[in-house]
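S.K.: sequence first, then the predicted structure, then my questions.
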Amino acid sequence: MHEVFKRKAQRGAVRALAVALLMSAGAGAASAQDKPTVSMAINQSPWLNSFVAMVDQYEKETGNVVELDVSPFGGLLEKIRNSVRASEGSYDIVNVNSLWLSEIYSGGFLAPLADIKADYKLAEGVLSYGNTTNWDSSALTFSADGALLGVPVNGNVQVLYYNTEIYDRLGLQPPKTWEELAANAKKIQEGGENYGFVPRSARDSIVYNFTPYVFSHDAAFFRISGPNEAEVVINSPEGLKALETYVGIATEAGPPGPGNIAQGELIQLIATGKGGQAIAVIAAWGQLQDPNSSRVVGKINAALLPAGPGGTVASSAGHWVAGIPKNVAPEKQEAALAFLDWFAQKQQQVEYVRAGGVPVRGDITSADLGDDAAFGFIEAYSENAQHAVMGLPFANAAEASDAMALSFNRAVIGELTPTQALNQAAADLAGVLERAGFKVSRLPDL
């Protein structure tokens, strides 16, 4: 049986009290346990505890139950694939990473939300992250005119984290360019007390972490050149400069073994004060400000990612969208949508931020949250969200990311030169695009 994130023993007494209060509240109160229990496949992440807090709040307010089946990032997609393809789904809600959205949408596995509740639309103020909540099945792309298939549950983008205590000691300023970031990293490393920069270069996440470097250098992985036609362009001179910059910063002023550092290790190095800077998801903010898990509470700030040579800034879109599969019972679908709609409302989103989550609305401001320093990430989140990009916006994005990750990781650990890595990544990406039905052209090898 899957490891289910159950809190039943803890919550039994609380839920019983909530049920009693709701039943005695009279007309207008939510009916306790008026909807069936729903199960949700979700990832282990820095923002999980914040989401759990909202589930607890929902259960207290309504008496309805949401059970979370928690998986590591690397294992969640396979669980989702197996569930949505089965004759009867194991999950009533699936939490889909931005990288996987095209695959899940294009497969026709999710129920349009307007089919579950007539004319349903996202609440005003909820972000669509480049229309990635909607899918046009005829054009096979994200589109505002497409069917609404999901509700965002975490507004992840990448930001630059830096340790203000280290910065103040060395007289550093937040970098505006990659060159300035590298210079700051060198100064921190030379101090001998901290790592200058912590990369996220493990194979399971290196493509996501590398994406801001690519797009800020005015490069791309591929470009659509016509109907069902694509040109692979990652092995361009701009792409080479991006990878050289990435490898240089990752290897010259950071921890040993950078090719083994995944998100968990990155956050730990920053949270313990060993790392002076890192590019990571904004969802890590809550963990870095939690005295139970961080030694740097009040010493971390977040900023806009550095610009490339032409002044371009880019941040990887890493948000999560919750969808409701077609292969679950109608009453389960209705219960699932009731929870997601409740979660997206402004009042709940303010509480989500207070619990350490990242909002999925564009109308949450400091005025809503107060002057607590714990909410200091809002400005950096908003700035980077304006520059968020989807690096691989096609149905086989996860396969393409996996294919290229090996070459980029080998460049970081020194098994390939950046030139060799880009040429191999381009060949592997071309193969994925061809298998996906594209007529593919490629730049010549570097």
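M.R.: Nice, thanks for sending it over.
S.K.: rest of the way, CA atoms for contacts and neighbours
M.R.: Will do.
S.K.: residues touching Ser90, list them.
M.R.: Each residue near Ser90 by Cα atoms under 8 Å, 6 or more residues apart in numbering is listed here: 39, 83-84.
S.K.: how about a cut-off of 6 Å?
M.R.: When contacts are counted by Cα atoms under 6 Å, 6 or more residues apart in numbering, Ser90 is found next to Ser83.
S.K.: distance of it from Gly75?
M.R.: 15 Å (Cα to Cα, to the nearest Å).
S.K.: likewise for Leu170?
M.R.: On the measure of Cα to Cα, Leu170 and Gly75 end up 41 Å apart.
S.K.: same check on His217?
M.R.: 32 Å.
S.K.: just Val440 next, same as before
M.R.: Taken as Cα to Cα, the span from Val440 to Gly75 is 30 Å.
S.K.: okay, the two: which has more neighbours?
M.R.: Val440 (19 against 12; other Cα atoms under 10 Å).
S.K.: which residues touch that one?
M.R.: 229-231.
S.K.: could you dump these into CSV and include secondary structure?
M.R.: Shown next, in CSV, are these (DSSP: H, G, I helix; E, B strand; the rest coil):
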residue, secondary structure
Glu229, strand
Ala230, strand
Glu231, strand
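S.K.: drop anything exposed from those residues.
M.R.: 230-231 (16 or more other Cα atoms under 10 Å).
S.K.: so which of the contacts of Val440 is the closest to Gly308?
M.R.: Glu231 (22.5 Å; Cα to Cα).
S.K.: now do the contacts for that closest one.
M.R.: 222-223, 440-442.
S.K.: name the member of those with the most neighbours.
M.R.: Phe222 (22 neighbours).
S.K.: can you show me the helices along the stretch 101-250 of the chain?
M.R.: Assigned by DSSP state H, counting those that start in this stretch, the stretch 101-250 of the chain shows helices spanning 101-106, 113-116, 164-170, 178-190, 206-216, 237-252.
S.K.: tell me the helix or strand right after the last one.
M.R.: Okay, so that is helix 237-252. helix 263-271 (DSSP states H and E).
S.K.: put this beside the first:
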Amino acid sequence: MRMTRYSIVAASMLALSASAAWADVTLGVLIDTNPETIASFDAVSKAYSEKNPGVTFDVEQRAGGSEGDNIVKTRLATGEMPDIFQYNSGSLFQALKPEQTIADLSDLPSAAGILDTFKKVVSASDGRVRGIPFGPAMGGGIFYNRKIYAELGLQPPKTWADFIANNEKIKAAGKVALAQTYGTTWTSQIFVLADFFNVQSEVPGFATDYTANKVKYATTPAALRGFEHVEEVAKAGFLNEDFGAATFDDGMRMVSTGEAAHYPSLTFGIGNIQQNFPDNLQDVGFFAVPGSDATKNGLTIWMPSALYLSAKGDNLEEAKKFLDFVASKEGCELMAKAVPSGPYLIKGCELPKDVPQAVSDMLPYFETEGRAGPALEFLSPVKGPALEQIAVEVGTGIRSAKDAAALYDQDVEKQAKQLGLPNW
């Protein structure tokens, strides 16, 4: 399990010769390694320590993807979770047995300012809220290099057929059409998961029927299509040569610098560009995974991750005070200034006026009725843990899209039974 650790101490504290006497409480924290996560936590923790000089933070960083899932589950199960931890909302949160492992935050004073759409995805089966939003809402779709599009006279596609046509023109021009980064396995899922707006448009009751075990990926053409997308772009020869070993950082570099024209990802990747390629920030645009009907083009959205408190934490009351600050309008606006990559789910919290181009491209989906909808994991508690490995097999030619969808249906069944859902 890959871990790193660092400490956050306010500069004002370090300036005090008697600073050691102020360090009354050290809150343990576990977050992932995403640049946006680190920037957001630095912003709110440093501000909190300046207001409360007796509080410092001991921060550990964990891997993402399935490795990160296992770290979180193991730490909770063994009672070794720090006071505060950051993790997904939605179905992955439900798999943590939150009624037993995560502290109740329903009575935080700032809870009144959290949008109800977010409260739903961090509420346990007992109806109690157990997390606060940490970072912006995200879109799942495709980053594209605007300079390549301008050079070749291309327009952002509204249908999958148009997207494939753009890729063909880019390939014909001798450029890498599409970056894939299976060295970071979670990135392999994007075409499957971010296509859900299109699934829901064609099969409006899919999420409900999926939870009730009435529909399957392998036998629902609209749902199978996401796996077919992974297969199609690989067979078409659109990918970078090192797609099997390349990482998320490589993908963001390629689309930022023009080494590749497209990179499917979640919009938190904007933070990666801000940190590593700030001069290319305006060269990168964004569009939703296109479906079959241009008139129904829309975006699959992800709720932010959340900050949670371990029910067995040593500093529960002080940790609650910190989370109350993070969920306040003041805390939210500190995060929005540090990470202006999407809308925040705290009432009154606004993005800066000057946002990156990819954010400008994304916001109209949120602002237009009917052009955005939640990913399946926020509408159903069922999500199989092996999807990223299965998608890698499709993208590398080991398994067909049809076989992969059937295998994922089996993976989902195991998870549903573990959750004790009816009809499984």
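M.R.: Looks like it came in fine. The structure displayed is predicted, hence computed values, not measured ones.
S.K.: superposing both, give me the TM-score.
M.R.: The TM-score (TM-score structural alignment, normalised by the length of the second structure) is 0.82; 407 aligned residues with a Cα RMSD of 3.5 Å.
S.K.: list the contacts of Gly150 of the first structure.
M.R.: Gly150 of the first structure neighbours (Cα under 6 Å, 6+ apart): 133, 321-323.
S.K.: same thing but at 8 Å, please
M.R.: Gly150 of the first structure neighbours (Cα under 8 Å, 6+ apart): 112-113, 133-134, 321-324.
S.K.: tally of neighbours for the aligned partner of Val96 of the first structure in the second structure?
M.R.: The alignment partner of Val96 of the first structure in the second structure, by TM-score structural alignment, is Tyr87. A count of nearby residues for Tyr87 of the second structure, using other Cα under 10 Å, gives 21.
S.K.: Asp107 of the second structure now?
M.R.: 13.
S.K.: gap between the residue most central in space within the first structure and Phe51 of the first structure?
M.R.: Centroid-nearest residue in the first structure, with Cα atoms, centre = their mean: Gly318, separated by 2.8 Å. Here the criterion is Cα to Cα. By it, Gly318 of the first structure lies 16 Å from Phe51 of the first structure.
S.K.: and Ile42 of the first structure, by the same measure?
M.R.: Ile42 of the first structure is 10 Å from Phe51 of the first structure, by Cα to Cα.
S.K.: check Val214 of the first structure too.
M.R.: From Val214 of the first structure to Phe51 of the first structure the distance is 31 Å (Cα to Cα).
S.K.: between the two, point out the one with more neighbours.
M.R.: Val214 (26 against 22).
S.K.: which strand or helix spans Tyr308 of the second structure?
M.R.: strand 305-309.
S.K.: are there helices or strands packed against that strand, and which ones?
M.R.: strand 84-87, strand 132-134, helix 316-326 (3 or more Cα pairs under 8 Å, 6 or more residues apart in numbering; DSSP states H and E).
S.K.: which residues in the first structure does the shortest one match up with?
M.R.: Residues 151-153 of the first structure are where strand 132-134 of the second structure aligns, with TM-score structural alignment as the criterion.
S.K.: and the matching stretch against the second structure, how far off on average?
M.R.: Average distance, stretch 151-153 of the first structure versus aligned residues of the second structure after superposition (mean Cα distance after the TM-score superposition for the first structure): 0.7 Å.
S.K.: next one: that stretch to chain centre, how far?
M.R.: Relative to its parent chain, stretch 151-153 of the first structure has a centroid offset of 11 Å by Cα atoms, centre = their mean, to the nearest Å.
S.K.: please apply the same query to stretch 127-138 of the second structure.
M.R.: The answer for stretch 127-138 of the second structure is 12 Å, by Cα atoms, centre = their mean.
S.K.: then stretch 347-366 of the first structure?
M.R.: Worked out by Cα atoms, centre = their mean, stretch 347-366 of the first structure lies 16 Å from the chain centre.
S.K.: may I ask which helix or strand encompasses the corresponding residue of the first structure for Lys402 of the second structure?
M.R.: By TM-score structural alignment, Lys402 of the second structure lines up with Thr419 in the first structure. With elements taken from DSSP H and E, the one containing Thr419 of the first structure is helix 418-435.
S.K.: residues making contact with that helix?
M.R.: With Cα under 8 Å, 6+ apart, helix 418-435 of the first structure has contacts from 221, 230, 232-235, 239-240, 243-244, 247, 396, 399-400, 403-405, 407-408, 410-411, 439-442, 445-446.
S.K.: buried only: go through the residues you listed for me.
M.R.: By 16+ other Cα under 10 Å, the contacts of helix 418-435 of the first structure give 221, 230, 232-235, 239-240, 243-244, 247, 396, 399-400, 403-405, 407-408, 410-411, 439-442 as buried.
S.K.: okay, buried residues for stretch 3-13 of the second structure please.
M.R.: Buried-residue list, stretch 3-13 of the second structure, by 16+ other Cα under 10 Å: 8-10, 13.
S.K.: which of those residues lies closest to Ala288 of the second structure?
M.R.: Among those, and counting by Cα to Cα, the member closest to Ala288 of the second structure is Ile8, at 37.0 Å.
S.K.: I'd say Val389 of the first structure and Gly318 touch.
M.R.: No: look at Val389 of the first structure against Gly318 with Cα atoms under 8 Å: they stay out of range, at 9.0 Å.
S.K.: pretty sure Asp58 of the second structure is in a strand, no?
M.R.: Yes: Asp58 of the second structure: assigned to a strand according to three-state DSSP.
S.K.: for the corresponding residue of the first structure for it, list the residues it contacts.
M.R.: Aligned against the first structure by TM-score structural alignment, Asp58 of the second structure finds its counterpart in Glu67. Going by Cα under 8 Å, 6+ apart, Glu67 of the first structure touches 4-6, 37-40.
S.K.: where's Glu67 of the first structure relative to Pro359 of the first structure, distance?
M.R.: Glu67 of the first structure is 21 Å from Pro359 of the first structure, by Cα to Cα.
S.K.: next one: Asn423 of the first structure
M.R.: For Asn423 of the first structure, the distance to Pro359 of the first structure - Cα to Cα - is 39 Å.
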